[in-house]
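A.B. asks: Predicted coordinates and the sequence they were generated for:
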Amino acid sequence: MAVTGKRVGRLDIRLVRGDTQRVGGRWRKRNMQTGEITPVDLSAWAGTLELRSPDGRELWWERACATMTADGYAICDIPANAFTGGEWNTRRTGQWKVFVRNPLTGERRTIGWGYWTLSD
């Protein structure tokens, strides 16, 4: 049986300083023989949200995803006070990524990514 992961598409997001926000992704697999799409159970996986510089080289902020679901979602909460430091006055755009890691096998997958813009 041939099974392949669904391609992760780019999603650009706007983050608002002072607001509580949620960012995440969903992992599903397609059975190439039947065409059936099923979610991957992420309840035992660990997820992480990264906010990086525009070129992706510098890690500016990261947070563990608090919600990992059996129907393939990894959801990370951004608290309202996340971007209150002075360094965020110049960090206005960059790249974001949500990846998940299986703690038993070490397998790592990106399930959401794109570019972010920070506004007031």
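C.D. replies: Perfect, I can see it now. Computed from a predicted structure; not experimentally measured.

A.B. asks: C-alpha from now on. contacts and neighbour counts both.
C.D. replies: Will do.

A.B. asks: any idea where the strands of the chain begin and end?
C.D. replies: Per DSSP state E, the chain has strands spanning 3-5, 13-16, 21-26, 28-31, 37-39, 46-52, 59-64, 67-68, 73-78, 93-101, 108-119. These are given in chain order.

A.B. asks: wait, which of the ones you listed is closest to G85?
C.D. replies: The closest approach between G85 and any of the strands of the chain, judged by Cα to Cα, belongs to strand 59-64 at 11.7 Å.

A.B. asks: How about that closest one, which residues are buried there?
C.D. replies: Residues 62, 64 are the ones in strand 59-64 that count as buried (16 or more other Cα atoms under 10 Å).

A.B. asks: Same list (the strands of the chain) but as TSV, adding distance to E87.
C.D. replies: Putting those into TSV (distance: least, Cα to Cα, whole Å) gives the following:
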stretch	distance to E87
strand 3-5	37
strand 13-16	15
strand 21-26	19
strand 28-31	37
strand 37-39	38
strand 46-52	13
strand 59-64	10
strand 67-68	28
strand 73-78	17
strand 93-101	12
strand 108-119	12
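
A.B. asks: alright, now check it against this:
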Amino acid sequence: MNGVYGKRVVPRDVRLVRGDSERLGGWWRKRDLSTGEITPVDLSAWSGRIELRSPDGDELWYVRSCDEMTDDGHAVANIPPSAFAGDVWLQRRSGQWKCVVTSPDGSTVRTVGWGCWVLSD
């Protein structure tokens, strides 16, 4: 089998702290099956976002655009300290998260990071 495929994205569980700044995102690399070489995907022209969802994944509770899209495959959103200050976050203590990137023409959408999150004080 010849070709290039994306490196498998593994889940990463994260702990978020109310009142702290946070960084959340993902990393996309590809492996050439004929050579075994692993190279990052240049995401500098792409857009990205992180999503925090309910534990069952049905409700979207928070979304933020990625501030950093790098040529070495990273998509990172900087979450401000005020993000979880509202009273609604007293009941929203855990769930699922993911980082999604979209190509400049909008034709390619990939999940480059995902897992579970927990919010603590």
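C.D. replies: Perfect, thanks for sending it. The structure presented is a predicted model; accordingly, all values stated were derived computationally and were not measured.

A.B. asks: What does the superposition give as a TM-score?
C.D. replies: A TM-score of 0.98 describes the superposed chains when it is computed by TM-score structural alignment, normalised by the length of structure 1; 120 aligned residues with a Cα RMSD of 0.7 Å.

A.B. asks: which residue is nearest the centroid of structure 1?
C.D. replies: A centroid search over structure 1 (Cα atoms, centre = their mean) returns V98, at 2.0 Å, as the residue closest to the centre.

A.B. asks: For it, which non-adjacent residue is spatially closest?
C.D. replies: Taking Cα to Cα, 6 or more residues apart in numbering, and ignoring the residues beside it in sequence, V98 of structure 1 has L49 as its nearest neighbour in space, at 4.5 Å.

A.B. asks: Could you do R14 of structure 1 as well?
C.D. replies: If the residues on either side of it in the chain are set aside, R14 of structure 1 comes closest to T117, at 4.9 Å by Cα to Cα, 6+ apart.

A.B. asks: I figured the one you found was touching W96, is that so?
C.D. replies: No: with contacts counted by Cα atoms under 8 Å, T117 of structure 1 stays clear of W96, the gap being 9.9 Å.

A.B. asks: higher neighbour count, the two?
C.D. replies: Neighbours were counted for T117 of structure 1 and for W96 using other Cα atoms under 10 Å; W96 has more, 26 against 16.

A.B. asks: Now do that one against E58 of structure 1, distance only.
C.D. replies: From W96 of structure 1 over to E58 of structure 1 the distance is 11 Å, taken as Cα to Cα, to the nearest Å.

A.B. asks: residues shared between the contacts of those two?
C.D. replies: Between them, W96 of structure 1 and E58 share the neighbouring residues R52, with contact defined by Cα atoms under 8 Å, 6 or more residues apart in numbering.

A.B. asks: The residue nearest to V98 of structure 1: how many residues sit nearby?
C.D. replies: Other residues close to L49 of structure 1 by other Cα under 10 Å number 25.

A.B. asks: what does it align to in structure 2?
C.D. replies: In structure 2, the residue paired with L49 of structure 1 according to TM-score structural alignment is I50.

A.B. asks: Provide a list of residues in contact with that match.
C.D. replies: If you count contacts by Cα under 8 Å, 6+ apart, I50 of structure 2 has them with 24-25, 63-66, 77, 97-100.

A.B. asks: What separation do you get for it and W97 of structure 2?
C.D. replies: Note on I50 of structure 2: its distance to W97 of structure 2, by Cα to Cα, is 7 Å.
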